[in-house]
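>>> For reference, the sequence and a predicted model appear below.
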Amino acid sequence: MSGLHIDIEIPERDVIATFDVVAGEVTAILGPNGAGKSTVLAAVAGLHHPHRGMIELNSRVLTDTAAGIALPPHKRGTALLAQDALLFPHLTVADNVAFAPRSAGRARRESAEIARRWLDAVDAGELAERKPSQLSGGQAQRVAVARALAAEPELLLLDEPMAALDVASAPALRSLLRRVLRTGERTAVLVTHDALDALALADTVVVLDGGRVVERGDVRTVLTRPRSAFAARIAGVNLRTGDMQGDGMIRTPSGIDIYGIAEIDEPRGSSAVAVFEPRAVSVYLEPPHGSPRNAFTVTVAEIENRGAIVRVRAEDEEGQPGLSADITATAAAELDLIPGSAATFVVKATETLIYAQGAGS
């Protein structure tokens, strides 16, 4: 098959993951710390061997545990860009970048030309004669990108490449990666926990949580209509899971009924999610009179000033992700909320979207 196919099981890391990466596209693997993102990337790179599985790249088998196939990292046609640049300290920048083509059997002059071309492509040509110790973190990562691309990999693997950079360097590297990745000619897998990286660099998102693929789809769909707790958190929306009861209603595991606008008629009992934005939530100290459609009894966990609004984060007894409400500073002052306060979050059914839960397409 063209592109990347992953179907692996790694019991010692509690990872079972199956998904495909389309040739010429960038797929971002999102998920919380410990979700198994880097483990999957290491398996593709040949740095970790799955207990069971198959990994194919452009119809070439890299790993097949049933057949006893496990190509070494240097024969996989992959290049790994990690959090740290990991440049050879004794070599100049130019020699670092030329190392990959030289290792592949290219002549010294040709390798030097390849290195110069890629250093210019990442705006690091002026750094060619420096040693890694003379580079800033951002400069070192630009050189590391050039070194990875000079290897002419079939697949580029990026493991949180912005994580070790300061706030000034990260946007510049993100812009650089967008330029070299979003050409439609390079297949890449990007591990990140930052939605901004996914939006800027990726075509498709795979969400890993607890070592399992819980969601996948194109970037904007996943981040605007999340089906998993992690995707909802980074998208900045509230999410509750439950079972469809019909008539635009789901019932949570603890028996709370949530009403909303159903995307389509899903079968009764099927897994579904209810999603609503923090700005749609009203906050009360006491349950309001009447019968508001969706009301959640919560305990305030955190109050965050966000300029014109105040973000109130709260937990309930659902055992699901915490809920957030955005209210005005005046309303926050009148409510006199503090961490530990009891409150009721209320959201209209017309502000709640209900749709099927699942890994996506």
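Looks like it came in fine.
>>> hey, let's count contacts and neighbours off CA atoms from now on
OK.
>>> Could you confirm residue 117 falls within a helix?
Yes: under DSSP: H, G, I helix; E, B strand; the rest coil, residue 117 falls within a helix.
>>> For the stretch 51-200 of the chain, just list every one of the strands.
Secondary structure of the stretch 51-200 of the chain, counting by DSSP state E, counting those that start in this stretch: strands at 52-57, 60-64, 69-70, 78-81, 155-159, 187-192.
>>> Tell me which of these is the most buried.
strand 187-192 (a mean of 25; mean count of other C-alpha atoms under 10 Å).
>>> just to revisit the earlier point, let me have the strands of the stretch 51-200 of the chain in TSV, adding distance to residue 324 as columns.
Formatted as TSV, the strands of the stretch 51-200 of the chain follow (distance: least, C-alpha to C-alpha, whole Å):
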stretch	distance to residue 324
strand 52-57	40
strand 60-64	44
strand 69-70	47
strand 78-81	36
strand 155-159	30
strand 187-192	24
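>>> Quick check: which of those strands is nearest to residue 314?
Among these, strand 187-192 comes nearest to residue 314, with 26.1 Å by C-alpha to C-alpha.
>>> ok, residue 304 - how many residues close by?
11 (other C-alpha atoms under 10 Å).
>>> Grab the nearest non-local neighbour of it.
Leaving aside its sequence neighbours, residue 304 sits nearest to residue 311 (C-alpha to C-alpha, 6 or more residues apart in numbering; 5.0 Å).
>>> what residues are up against the one you found?
Residue 311 is in contact with 303-305, 324-327, counting by C-alpha atoms under 8 Å, 6 or more residues apart in numbering.
>>> next up, a second structure to put side by side with the first:
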Amino acid sequence: MVLLYVLGIVVFLNCVYFLVFSKFSFSKTLDPISSENHAISLIVCAKNEAENLKNNIPLWLAQAYPNFEIILINDASSDDTLEIMEQFAAENDCIQIVNVKNNEAFWGNKKYALTLGIKRAKNKRMLFTDADCKPASNNWLALMAGSFTEEKELVLGYGAYEKAPGLLNSLIRYETLLTAVQYFSYAKVGMPYMGVGRNLAYTSNLYYANNGFMSHIKIPSGDDDLFVNEAATSKNTALCYSENAFTYSLPKKTWKSWFIQKKRHVSTAKLYKPTHKFLLGTYYFLNLLFWIVAAASFVFLDWKIPAILISFRFLVQWITIGKAASKLKENNLIPFLPFLDLFLVFIQMSIFISNSVSKQTKWN
């Protein structure tokens, strides 16, 4: 009987989180294009990204926005990244190049390169993306820029991954979806805690007011989420999740490379504010506990009541996360939500264990 009570409590707490997530899932999508057309700087940091830059610089140049510059940062690349940048810059006056050479004090540190790019930017409003990111439309820049107001100095966007066959691709997109649901939802209830550098905007005023990346400059990752965690408030943060404002990146193609990437991302969470760490950690723990207690309930209890509780939890998850998946154009994940959820929980546990015994010091 105690096991049944535990299952009931875990299901209830899971559903409380889904209720918070519903703030985003059932929110109305708006296209915040401003008529003011404030000047904006698009900043892209690239390390060995020659092929991606060939494909994506034309898409950035084609944005339907009258007043923007592109800051291309070559972060000590060993391929033709700098040459590709120079070719486009020779034909487009709006492109500025920052050529970063390795610095002994900040070897392999993306934040050092980004800092130099931000210093070069002429405009107060800045939009950040990665070299492998394709905008969903030529209104991407206008939509993100249009989300700025006098009060809103930080804009959280959605950085999706391109669809491909296979379990790994589905799991990557599900994890990305779930992360977005959380950071959009918490921002909706007045607790913004992170954003993704694939699609993120903020003002130089906000950047300098928070001393840039100085508090975590030696941490290899976190130029996006750690900065947002430090600088974002309920008053200064705007959300932009119109379909035309998405970016699409190339997902990892091997389990090993994705695992390494997620280790780097997860390692920054320990530096979040205590409230955010508690909420995120509790959500993961309750997810893990649900699967363990659900399995135990079928072994040690009569299956009927546990089945009702478990089905109710899955129904709430399907409605809430499914609605968000539809909003973020990940509809083909919806039928597989429980399976992907189970798989992700144990992948995350492996990452936490691995991070406890190893560290990464450079960005790739």
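Arrived safely, thanks for sending. What you are looking at is a predicted structure, and each value in this text was computed from that prediction instead of being measured.
>>> List the TM-score for the superposed pair.
Overlay of the two chains. TM-score (TM-score structural alignment, normalised by the length of the first structure): 0.25; 142 aligned residues with a C-alpha RMSD of 6.4 Å.
>>> What is the nearest of the contacts of residue 311 of the first structure to residue 275 of the first structure?
Closest approach to residue 275 of the first structure among those (C-alpha to C-alpha): residue 324, at 11.7 Å.
>>> Test my guess that that closest one contacts residue 238.
Yes: between residue 324 of the first structure and residue 238 there is a contact under C-alpha atoms under 8 Å: 6.6 Å.
>>> which strands and helices sit next to the helix or strand hosting residue 6 of the first structure?
Under the criterion of DSSP states H and E, residue 6 of the first structure resides in strand 4-10. Packing contacts for strand 4-10 of the first structure, counted by 3 or more C-alpha pairs under 8 Å, 6 or more residues apart in numbering; DSSP states H and E, involve strand 15-21, strand 52-57.
>>> buried sites along the longest one?
In this case it means strand 15-21 of the first structure. Neighbour-count burial for strand 15-21 of the first structure flags 15-18, 20-21 (criterion: 16 or more other C-alpha atoms under 10 Å).
>>> Can you convert the residues you listed into a markdown table and add a column each for distance to residue 147 of the first structure?
Listed next are those as a markdown table, based on distance: C-alpha to C-alpha, whole Å:
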| residue | distance to residue 147 of the first structure |
| --- | --- |
| 15 | 30 |
| 16 | 31 |
| 17 | 29 |
| 18 | 29 |
| 20 | 26 |
| 21 | 23 |
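>>> so which of those residues comes closest to residue 197 of the first structure?
Using C-alpha to C-alpha, these come closest to residue 197 of the first structure at residue 21, 17.3 Å.
>>> Excluding chain neighbours, what is closest to that closest one?
Of all residues beyond its chain neighbours, the one nearest residue 21 of the first structure is residue 4 (4.9 Å), with distances taken as C-alpha to C-alpha, 6+ apart.
>>> how much space between the one you found and residue 297 of the first structure?
46 Å (C-alpha to C-alpha, to the nearest Å).
>>> out of the two, which sits in the busier spot?
residue 4 (23 against 19).
>>> Surely the more buried one and residue 56 touch.
Yes: between residue 4 of the first structure and residue 56 there is a contact at 5.7 Å, judged by C-alpha under 8 Å.
>>> still on that earlier bit, quick one: which helix or strand includes the residue nearest to residue 304 of the first structure?
Using DSSP H and E, residue 311 of the first structure falls in strand 309-315.
>>> Following element in sequence after that strand, please.
strand 323-328.
>>> Same drill for residue 324 and residue 238 of the first structure, tell me which one is more crowded.
Neighbour totals were compared for residue 324 of the first structure and residue 238, and residue 324 leads with 27 against 22 (other C-alpha under 10 Å).
>>> What sits closest to the more buried one if chain neighbours are left out?
In space, residue 324 of the first structure is closest to residue 313, 4.4 Å off (C-alpha to C-alpha, 6+ apart).
>>> where along the stretch 251-361 of the first structure do the strands fall?
Using DSSP E, counting those that start in this stretch, strands in the stretch 251-361 of the first structure cover 257-259, 261-262, 271-276, 282-284, 294-306, 309-315, 323-328, 342-347, 353-356.
>>> Tell me which of these is the most buried.
Comparing the strands of the stretch 251-361 of the first structure by mean count of other C-alpha under 10 Å gives strand 271-276 as most buried, with a mean of 25.
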